[in-house]
Structures are given as C-alpha cells and as structure tokens.
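[1] Here's a sequence, model it:
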Amino acid sequence: MSSLEKDIKINSGNVELDEKIQEWIDWDKNEKTLDEIKSLVLLGDYETLKKRLLCRMAFGTAGLRGKMQAGFSFMNDLVIVQTGQGLVTYIKKCFPNKVDQQRGVVISYDGRYNSRRFAELTATIFINENIPVYFYSKLTATPFVPFAVYHKKALCGIMVTASHNPKEDNGYKVYWENSAQIISPHDKNIQNSILKNLNPLPSSWKTEEAMKSSLLHDPYDEMFKLYFDKLQATIPPKFYKINEEAQLKIVYTAMHGVGYPFVQKAYEISNLKPVHAVIEQRDPDPEFPTVKFPNPEEGKSCLVLSMKLADEVGSDLIIANDPDADRLAVAERDSRTKEWKVFNGNEIGSLLGWWSVKCFKEAHPNVDDMKNCYLLASTVSSKMLKSMGKKEGFNFEETLTGFKYMGNRSVEFMEKGNQVLFAFEEAIGFMVSSNVLDKDGVSAAAHLGTMASYMKLKENKTLCETLEYLYKMYGYHYSLNSYFLCYEPEKIIKIFERIRNWKGEKDSYPSSIGNYKIDSIRDLTAGIDTSQPNRKPLLPSSKSSQMITFTFENDTVLTLRTSGTEPKIKYYSEYCAKPDENNWKEIQDKLKDIVDKTVNELLQPTENGLIQKSD
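    I've put the predicted structure just below:
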C-alpha cells in the first residue's frame, strides 16, 4: 500500500502521459517506486515523468540493463514483471508441448540491490504457468546459469546482474535452450511479447507462495560439483603436479562481487596455492564501497588495494573478477622494471588462446587433430589467434562483438563435430573450453594460474616474458583501445553520420586520416564493405548500433563503435606485424599517431564535449 494515500490529480496537458501515469499507479505494487511516481505528480514535474514513462526500456540481445528507479524506462519490479510475463508467453509459444515445458528454466542472481527480488518475481511468473524453475539458492557467478541450462536441458536461463555497471544499475540476461545468449530474432520476439503482456497479473506479485512451490528446485550443489569436475578435466594431469610444486602466490579480488568462493574452489581442484584475497573486496557488497566503477577493465584504478596486498604478501601476480565473475583481469609486476603491468584483454586472450592450444596438444599429440579445432574472437579483438592458427594448424573465425555471437557460433561448430578450444573478446571476456558457452572468469582464473605456474617452473618466464615470446613466434600485435563517454544519443548519431557523409558528400567516407591512407571501410550499420566486390560485408549488419571499421594501407585496423549497454563511443585499433618485424617501439609510436589523428578528425571530442576515459 502506498504511503501517499491522497487522491492524485493527473493533469499534465498530455493525454498519453496522463494515461501512462495512471497505468503506473494502477499496476505498480512496490510502495517505494509507486511513491516515486506519485511524488513527481504532486510536484507537477511532468518533464521528469515524460522521461520515465513515455520511453520504454527495450529488450535487446543483452536483455535489459539500466538504472534502478521508478518508470517504464528503468529497472524496477513492475518492468521485471512485465518482462517475465512476456518471456514466459514467448517460451510457451516456442515450446507448446507440455512435456517440453517440464524441462523448466534456470534462474539466478548476483549481489546487487534487488537482484534476488527480481529473480523471485521472474520465478513466480514461470511457476504460475506450471513451468519448473531451477532457482539457485545462493549468489551465483553468471557462468553457472548457462552451465545449468546445458546440463538440465532447460528451455532458457535468466541471470539477474548488471555485471560491472555502477551500483545504481541492474540487468536481466537471457540464455536460450542451447545455453548461449539469445540473438535475433529471439530478442525482437521477446520484446514484442512483452508489449503484448504489460498488464501485470495479480498472481505475478505473489512471490511468497511461489517460492514454496514443489516446482522450485535448487541446482546449486549439483551444478557446483559438476562444474568443477568438468573444469578439472580440461587441465592435463601433468599440470596438477606442476601447480603444486610452483606454489605461485596470487592476489585475487572479487571486486565486491560473487567470485571468491568459485575461484577458491577452482584453485583447490587445480592444485594451485589458495589465492590471497583482498579482504575489503572479497565479499558481495551492493555499495561497491572501495571502487568508483566495479569494472576491472578500467585498469590500475580498480587494483589499488590488490597491489597493496601484493606488496605485503610478496606476490607478483594479481587476478580480478568483475562482480558477476564472468570476466577476468590480470596484472603482473614486471621483473625488469618493477612496475605493475595491467594486461589488456587482447594480451590475456593471446596468452590463454596459446595455452588452450598447448593443453589440447598435450592430450592430443596427433597433429591432424588440430584440423577440427576452432578458436574465435570478436571482430574488434586482436587478430593474434588468426596469426597463431596459420602456424599451428587450427581454425580461426571472427564474429560480431559480444559473446552472444561467439556462443551461438560455437554451438554450430560443435553440432558439426568440431571442437571449440577458446573464444575471447578484448573486453576481458574469455571462454576457455566449451564447458560454458559464454565468457567465464572462474575457469579462466584457473587456467591463467596454471599457465603462470608452468611458465615459472618449467620455462623460467613471467607472463610478460611469455607474451614477448609469443610475439616473436607469431608477430607483434599491438593494440590501443579506449572510449569516450557521451550522454546525448543524438550527438552520437550526428558524429557517425558525419563520417558517412564526409565533407558533405552523401555516402562518402574519408580516404585518409592525416598522412595515413585508408585501404577499405566496413560499415556494419549501413551494410557496406568497400573491400568486397559487391560492397556487402561478410558479417551481419544492424542499424540498431553504430560500427565502422577502417583498414589502412599499412595494415592497421581501427574500429569505432557504440556500446550496447553504456553511453560510450569505443575505439579499437591494432597493428599486426610479421614475426620478423622487430621494430616494436616504432610500431607503437605509429599506431598511437594513427589513433590520435583518427579520434581528433572523426570524433572531434573537444567540439562534441566527449569525456575521455581516465585510468
């Protein structure tokens, strides 16, 4: 019952807004968010109400993610109920057979505010439709949801998390029956189904009854054991003894998230020395009190406490998960400079990709076995795996940005009898083996620790030295990636349209940046690739996001794109050298110059008020 019991007079002068305000007052059963809207009405703040109620949060391939507050364009109980009703209706349409429906769904949640509440509301809606729910009883690392979908043969999986977003945010991530994240057309079909099921049923709010249902099952203990049995099987037996002998000291931070108990178990079954956990960040805390952004991808600014602990315990290696433990960051004290090097996602991907191939070869000494092996990376990630594949004999393929594409592509390869050894994206997301068809920071942490132990004990190399060894073997791959914040969507569109209509000429792109000539341009928003005979890109295009890639005559590749979950314009660049090119400093300087000139000429950050990422 709302604390604002007085009659609310709605008279905004906008018929559509008045209707939406009345809908919210009639439908919302959460006292806090109901009072938020009523208070805005009493204040006559109709401009804020327009922003909150006239624009609806769209369900996309990333599901839902946004700020937690009242309104149809934010994360709250009512939006979750509407989403759940739309999702269950779509699931029943896709699986009309009652026997199929008994396969159930998997649901879990992280340690953010409202995460368990949103998960319980979702579970309630499925139980009301007589569909069983595998509901994790404890906070769970995100990879355990797709893992359970696969092993329970469930219809879908739902993880309530906003990953590494600020504390004010939450999200709703959906996996399909193949255990990979949903892709089109499921996202569009779910969105349409939500819009047809907006009126919340009274039963959708009755979580207490549903959470006592016989249709509710807790998969935690079973999946916990099975996951680590499967992880253990991916590590060749000889490395267990090496891990035990190396006794590598590793500092670990969970970034106030859920990762610690899972990484702790991963190290135990791998015979790795227990991690030295950063106590202040070890346990879940929705306030994220020690970090401004709980995203280890931000670099040293997120690892201050980890570096302090490493100094205290005498560790030269740090690993970090993001709050839902599906990503992995790595830092190492360079033995030569004594400075901390925070590896970027491309560097970690190169190391773990090479290690995955090495582990496979340990178990499969027949060189012909590599012919059926695939390694994947997103199109904005390093091409290091491609260079490795040419020399080692495995197959490499790039996909659109996001693990939803790599996961679904992995399913297609596996259905044809191929093995997917590894996949990664530069945003510190790694899929080591096909046990989980999504990025998995827990298994990646175990394999990273195993690789570091082996290289120290058997090769007397640090990870920095191992990376240099790989560059000498496969060619120096140097990348510079960052982003600008831009909170005005119209401005972002204007920036990209200016690039597409260069110097006022329609459908014309830059032919050079500074004194660097552009060889080809791929625009996956407009569906153009000038390197192809028919000018059609090989990868799918989509008008819902901005993405343009420039390939320069010196083989530098630079991509500008918008984020699907944050107000960012991101840029990715890489120079791929041949193994005999040893002028690494010259390559670094040249790529930096190309990036600086591209950013200044195309994005015009000063003129457009863009905010540069700071570390």
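
[2] CA only for contacts and neighbour counts going forward, please
    Noted.

[3] Can you name the residues that contact the residue nearest to residue 316 when sequence neighbours are not counted?
    Leaving aside its sequence neighbours, residue 316 sits nearest to residue 333 (CA to CA, 6 or more residues apart in numbering; 5.0 Å). Contacts for residue 333 (CA atoms under 8 Å, 6 or more residues apart in numbering) come out as 316, 317, 339, 340, 341.

[4] can you do 10 Å?
    307, 310, 315-318, 339-342, 462-464 (CA atoms under 10 Å, 6 or more residues apart in numbering).

[5] Show me those that map onto helices.
    Counting by DSSP state H, the contacts of residue 333 place 307, 310, 463, 464 in helices.

[6] Can you get me a residue count around the second one?
    For residue 310, the neighbour count with other CA atoms under 10 Å is 23.

[7] ditto for the first one
    Per other CA under 10 Å, the neighbour tally for residue 307 reads 22.

[8] same check, this time on the third one
    Residues within reach of residue 463, counting by other CA under 10 Å, total 24.

[9] does the nearest residue to it once chain neighbours are set aside sit in a helix, a strand or a coil?
    Distances taken as CA to CA, 6+ apart place residue 452 nearest to residue 463, at 6.4 Å, with adjacent residues excluded. At residue 452 the chain is in helix, as set by DSSP: H, G, I helix; E, B strand; the rest coil.

[10] got the contact list for residue 452?
    243, 246, 248, 250, 317, 351, 446, 459-463, 466.

[11] Just the closest of the contacts of residue 333 to residue 220, please.
    Among the contacts of residue 333, residue 318 lies closest to residue 220 (CA to CA), at 28.2 Å.

[12] quick one, what contacts the closest one?
    By CA under 10 Å, 6+ apart, the contact list for residue 318 reads 249-253, 275-277, 303, 306-307, 309-310, 329-333, 340, 342, 449.

[13] With residue 197 instead?
    By CA under 10 Å, 6+ apart, the contact list for residue 197 reads 81, 82, 83, 84, 85, 86, 87, 88, 89.

[14] and residue 6, how many neighbours does it have?
    By other CA under 10 Å, neighbour count at residue 6 equals 8.

[15] That one sits in which helix or strand?
    For residue 6, there is no enclosing helix or strand under DSSP states H and E.

[16] picking up where we left off before, the residue nearest to residue 463 and residue 435, how far apart?
    In this view, residue 452 and residue 435 are 22 Å apart by CA to CA, to the nearest Å.

[17] Just confirm residue 4 is within a helix.
    No. Residue 4: not assigned to a helix; according to three-state DSSP it is coil.

[18] Can you verify my assumption that residue 511 contacts residue 530?
    No. Counting by CA atoms under 10 Å, residue 511 does not reach residue 530; the two are 11.4 Å apart.

[19] Mutual contacts of these two, please.
    519, 520, 521.

[20] Out of those residues, flag the one nearest to residue 141.
    The nearest member of the shared contacts of residue 511 and residue 530 to residue 141, counting by CA to CA, is residue 521 at 38.9 Å.

[21] Would you do the same for the sequence below? I want to compare the two.
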Amino acid sequence: KMEDGLKPTGDTKLDQAIRQWLQYDRNPKTKSLVQDMVKDGSMEALKKCFSSRMEFGTAGLRAAMGPGISCMNDLTIIQTTQGFCRYLEQSFGNLKERGVVIGYDARAHPTSGGSSKRFAFLAAAVFISRGVPVHLFSEITPTPFVPFTVSHLGLCAGIMVTASHNPKQDNGYKVYWENGAQIVSPHDSGISKAIEENLEPWPASWNTEEALKAALLKDPFQDVNTQYFQAIQKHCHHREINKKSEVKIVHTSVHGVGHTFVQSAFKAFDLHPPYPVEEQKDPDPEFPTVKYPNPEEGKGVLTLSFALAEREGASVVLANDPDADRLAIAEKQLSGQWRVFSGNELGALLGWWMFHCWSEQNSDAAAVKNLYMLASTVSSKILRAVALKEGFHFEETLTGFKWMGNRAKDLLDQGKSVLFAFEEAIGYMCCNSVLDKDGVSAAAIAGEMISYLATKNKSLSQQLTTIFEEYGYHISKNSYFICHDQEVIRSLFERLRNFGGKKDAYPSECGRFSVSAVRDLTTGYDSNQPDKKAILPTSSSSQMITFTFANGGVATMRTSGTEPKIKYYTELCAAPGNSDVTHLKKELDDLVDAIVENFFEPVKNKLQPKPE
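    Model (predicted):
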C-alpha cells in the first residue's frame, strides 16, 4: 500500500517508482502533482513521468520540467548531481582543493516549482555537502561563461543549467570537464552509472539555505565578467575603425540572458552599442513574443528586430539564442528585403575574417603551418577550400561542439594555434578562451567585421560572394523530417544499408545522380578508405550516413540526439571560377528532391516535413 492513503495503480513496477518518489521528493509542488495523478488514476500521465529516467548523455540532460524521473525537477537534479559528484570524486584526487563552477539561465516553470536558478542552488548544496568548493554565479550568465570559468580557475568541472533554445517548458543540465570542453564518452556512461547508484538524496542535499551561507561557496561573477571581456579583446584588431563606425546594428537576446553581455562585448571592442529590441531584451521564461525561442528558425523570431532596424535605419540584425552560445545574423539587401544568413554562410564569413586578421598580424610565412580551423562533418566544407589555398590545416569532427572543443584542446596542448571552429547550427568558437560555441564573443567580432567592411563600402552579402568567387561556391541546403516512430527510422536507414535487397550494399545512384562514395558512421564503413574503415569515431546508438556524389554534392542523413527528427545536410562544392550560381542552386535543389524521394520516402514512411 502507498503512504498518504493512496490506492495502488495495479502496475507493480509503477507503484514502486511512485512510492520511492513520494518518499524522496521534498518539493511540495511536484509531490502534490504526483499524488493528484494517483488519486485521479491518470495512468498515461503517470507512465509518462515514471516509465524511464532521463538519459544522461554527452550533452547532459534535456527534458521538460515537471514531476517524475523522466522530467527535470528538484529531485532529479539532486540525483543527477549526486552521481556527478561521486564520479568526480573517483576521477580527481584533488576535487576538494579545486572545486566546480555552476551557472544558470532564466528559465522557470511555476507549475512544478522548477527553475534554472533553483536547480543550480540544489546542485551547489550537493557538492558543498561533500566538502567540494563551488563557484556559483550570483546572477544569470551566458553558457560560455561556465567553460571559460573552468579553464580560467583550473576547476575540475562545470555545470550550466539551461535548455538553450528549446521550448519554454524544457530545461537542461550541461556538463564540462576539467579541460574546459563538454564531456565525451565514456564520461557520460560513468556518470549515468553513478547517478543510478546514488538515487536516495543525501541528508544535506536539500539544504540550499545552509549551502548558500557556506564558506566553500564563492561567487565568480565580478571576476569572470572582467576577465572574459579582457580575454576576447585579443580578437579586437580595428579599434579606430570601430570607434568611428557609422554602421547601425540591432541586437536581440530573444528573452534570454544575452542583452547585458553583448552590450559589454561591444563596449570592449569600442563599438557603438547595438540597438536592443526592447520587447525582448529582458530575460523572460515565458518567451512571450516568439513561438520558438530559436533564432535558427529565421525570420519569425526576428520580426521585431526587423521593425526596430527599419525605425533606426540599421542595416544588420544580430540575434542570440536564449543562453547566448549561438548567433544569427541578418542583413538588409538593396531590394529592401532582409537576408538571414545560414550557419554555413556565417561560418564562411567569420572564418575568412579570423584568417584575414591573423594574416595582417603574422608576416612569418611558416607560421601558417601551425594554424588550424575545425568544423563538424555536417557543416560546409568552405573552410577546407580556404585552407587548401592559404596553407593552414582544416579538420572535420563529428557533429557537436563537444568534439570540436576537445579536439581544439588537444591541438592547443600540442602547441598548435586553433583560430576558428564552427557548426552549421549557428555555433562559432572565435576565441579559444572558451572551448565551446560562444555567441557573445562572436557578436563583437562580427560587429568589428561589419564595421571594417563598411569602410570598404562592402556589405556582408558582397563579402560572401567575394569569398565564394575566390575559393569556390559552396551552396548548402539543410532541413529535416519529424518522425516519432523509432522503428520507421531504423528501417529507413537499414534499407539504405541493404539497398535493393542486397545485404551490406549501399545505393550506387539516387535518381539521375550517381553516388561516388559512402561513409556510414553508425557501422564504421567508409568506401573511400583503403581498409573501408571510417576515420571519425563511430556510434552504433545513432544513425548517420554520408553520400558523396559524382557532381560534387555531399549529403548526410542523421538522427537528432535531442529531438524526434531525421535531419539532412546537403552541399554542392564547386571549383573556383564556376560562378553560375543559378545553375548550381538548381542542381542542388534537384539533388535534394532526389534524396527525399528515393532515400527518405516520406509518403511510405509517413514523415512530417519541417513546419514552414
């Protein structure tokens, strides 16, 4: 029988999970939500909350806030942090000397009493109860401040409580290792195991009031706020131009944390402050003016920014996602229309600019051999073309900044210079004081690039054309289908691996396009390698196949780690001199249509297209 006179549901496993929950949970809101579900016999809702624990992956946790083991709430945060703390104790003999940093955004969920700040305070209480020093930010910060602090203070780990650009009901728990980069495996499974072994809250884990008074608790806010803006100034090369610049720029933080920090970054570069979008500049967990707080969704999120730009006569809009680790840019065209650049186009512009500034500073011709740029394998290959021509190194990593951050650290440790890294999901690492994507430093660096180009009477669009004409056009088209059925996803990819009913045979053509190479990072196969083995790490738990076509096209199909999507990324790379853009675009459109029709089979598989 359950306590509080509640009737059992009849499902033994579920009853056991509920009983344990009611015994452990001390948050009155989540506790009563669970009791009400039991009273009302809401089996579906109970199963949703208690069927499976949130999976702790390399990106940490990301889920809706609410009651139960499948959601983000006080108890699951305590359990997660206890596991993480135990894992750190096993990994570091000097954890109690070095400590950890904890940051948070402005998300909140009144119904369940959860908020990023509350979760951060609970995480701090867990560490302090074990005698571990905690650097807990006293105010909301951008995500990049956490990896910056890990490196700056030489800490063992960092935690950022944020769900980035997810819908408002979600939250997340992102983890950084001592090297200042996001964790990679096997840390995720090690932490998962430790969480399972430490589910019962430790006596002092709930005690946030004591923890906040503890001598072990420090507030790094002032120090980091000063040091960060000092660190990014090594990428400010045109102070005089910035001071005199007439360019007007609008900035939106989309109800997230970015506003004050981007203002400070512009100030650090002596740029005129950007015009903030008033309705969106203050943090608001309800995100009232946007459907999704994701600037990647393009024009819908930027409507208010465009209106402000028209009123102020500004030609460029910068937008951060709510935790300010990503950056979108739009520019007014001569036609009066606004052009929102893709992450790949911004990667080309920022990569060009970082190299341009580097070249101006470095006259030694041999130094370029020590220089590296990185991009994820589903991002544009434009930097590879630049690297070939200019003589620096370009490397691809798996999808996600955890791979680029860790690879950058390895290269820096070998005495190499890592100038820039990017991914097509509008993430950029322009300053290696942060080994992760950073939308704050990228905003200031973009501001300087825009001001510099203005002195040459050039727009961003014109500069992008110049880059493509010099290094070859790289035109990309990315999208996704929504699919909630894991079995459909599995059979779609298995069909491609056993094409035409032949075992272990991939398609040799797709409509009128012939396939010249296949790389499957789920199985580790790569037709281009002499031993047919892929160089990049493989992961059997996620689907990812890349097709190279005879016409210079590349297409990757992969499942998303955080959403019910099958994504595709396509690019046509032309040689320098081939500048018939209309023809290239049509060729890419035709290729995408063929891939959708022949490889995705959306009608047969009942896939929902990306909502327009």
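
[22] Take the shared contacts of residue 511 and residue 530 of structure 1 and write them to TSV, including secondary structure and distance to residue 593 of structure 1.
    Listed next are these as TSV, based on DSSP: H, G, I helix; E, B strand; the rest coil; distance: CA to CA, whole Å:
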residue	secondary structure	distance to residue 593 of structure 1
519	strand	17
520	strand	19
521	strand	19
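
[23] which one of those is nearest residue 171 of structure 1?
    Closest approach between these and residue 171 of structure 1, by CA to CA: residue 521, at 34.1 Å.

[24] Counterpart of that closest one over in structure 2?
    In structure 2, residue 521 of structure 1 lines up with residue 518, judged by TM-score structural alignment.

[25] try residue 472 of structure 1
    For residue 472 of structure 1, the aligned position in structure 2 is residue 469, judged by TM-score structural alignment.

[26] May I ask which helix or strand encompasses its match?
    Using DSSP H and E, the element containing residue 469 of structure 2 is helix 460-471.

[27] Quick check: that helix compared with structure 1, mean distance?
    When structure 1 is overlaid, helix 460-471 of structure 2 sits 0.3 Å from its aligned residues on average, using mean CA distance after the TM-score superposition for structure 1.

[28] Setting aside sequence neighbours, what's the nearest residue to residue 230 of structure 1?
    Using CA to CA, 6+ apart and skipping residues adjacent in sequence, the residue nearest residue 230 of structure 1 is residue 435, 7.0 Å away.

[29] For the equivalent of residue 330 of structure 1 over in structure 2, grab the count of nearby residues.
    Structural alignment (TM-score structural alignment) places residue 330 of structure 1 against residue 329 in structure 2. Neighbours of residue 329 of structure 2 under the rule other CA under 10 Å: 26.

[30] the inter-axis angle of the helix or strand hosting residue 329 of structure 2 versus helix 460-471?
    Assigned by DSSP H and E, residue 329 of structure 2 belongs to strand 327-332. On the basis of axes from the mean of the first three to the mean of the last three CA atoms, to 10 degrees, strand 327-332 of structure 2 is oriented at 100 degrees to helix 460-471.

[31] can you pull the buried residues of stretch 549-557 of structure 1?
    Within stretch 549-557 of structure 1, the residues scored as buried using 16 or more other CA atoms under 10 Å are 549, 550, 551, 552, 556, 557.

[32] Equivalent analysis for stretch 414-426 of structure 2, please.
    416, 417, 418, 419, 420, 421, 422, 423, 424, 425, 426.

[33] Just tell me what the first one corresponds to in structure 1.
    By that I understand residue 416 of structure 2. Aligned by TM-score structural alignment, residue 416 of structure 2 pairs with residue 418 of structure 1.

[34] Do I have it right that residue 460 of structure 1 meets residue 451?
    No. Taking contacts as CA under 10 Å, residue 460 of structure 1 lies outside contact range of residue 451: 11.9 Å.

[35] Which one's more surrounded, these two?
    Set residue 460 of structure 1 next to residue 451 and count neighbours by other CA under 10 Å: residue 451 wins out with 25 against 12.

[36] which residue in structure 2 lines up with the more buried one?
    Residue 451 of structure 1 maps onto residue 449 in structure 2, by TM-score structural alignment.

[37] ditto for residue 80 of structure 1
    In structure 2, residue 80 of structure 1 lands on residue 77 (TM-score structural alignment).

[38] can I assume that match sits in a helix?
    Yes. Read with three-state DSSP, residue 77 of structure 2 is one of the residues of a helix.

[39] Who are the contact partners of it?
    61, 69, 71, 83, 118-120, 122-123, 126, 161, 172-173.

[40] Strands - which of those residues land there?
    61, 161, 172, 173 (DSSP state E).

[41] so where do the helices sit in the stretch 51-200 of structure 1?
    For the stretch 51-200 of structure 1, the helices defined by DSSP state H, counting those that start in this stretch cover 77-94, 98-101, 115-128, 144-152, 186-195.

[42] Then the stretch 301-450 of structure 2?
    343-361, 382-390, 401-413, 439-455.

[43] how much does the third one stray from structure 1?
    This points to helix 401-413 of structure 2. Compared with structure 1, helix 401-413 of structure 2 is 0.4 Å away on average (mean CA distance after the TM-score superposition for structure 1).

[44] The second one too?
    Plainly put, helix 382-390 of structure 2 ends up 0.6 Å away from its match in structure 1 on average once the two are laid over each other (mean CA distance after the TM-score superposition for structure 1).

[45] And the equivalent of residue 377 of structure 1 over in structure 2, how far from residue 382 of structure 2?
    By TM-score structural alignment, residue 377 of structure 1 lines up with residue 375 in structure 2. Counting by CA to CA, the gap from residue 375 of structure 2 to residue 382 of structure 2 is 10 Å.

[46] The two: which is more packed in?
    Each of residue 375 of structure 2 and residue 382 has its neighbours counted (other CA under 10 Å); residue 375 has more, 29 against 26.

[47] Which residue in structure 1 aligns with residue 598 of structure 2?
    Residue 598 of structure 2 maps onto residue 601 in structure 1 when the alignment is built from TM-score structural alignment.

[48] Quick check: nearest residue in space to its match, chain neighbours excluded?
    Once flanking residues are discounted, residue 601 of structure 1 sits nearest to residue 513: 7.5 Å by CA to CA, 6+ apart.

[49] just checking, residue 302 of structure 1 touches residue 295?
    Yes. Counting by CA under 10 Å, residue 302 of structure 1 does reach residue 295; the two are 7.0 Å apart.

[50] Find residues that contact each of the two.
    Joint contacts of residue 302 of structure 1 and residue 295 (CA under 10 Å, 6+ apart) are 255, 320.

[51] Structure 1: which residue goes with residue 556 of structure 2?
    Applying TM-score structural alignment, one finds that residue 556 of structure 2 aligns to residue 559 in structure 1.
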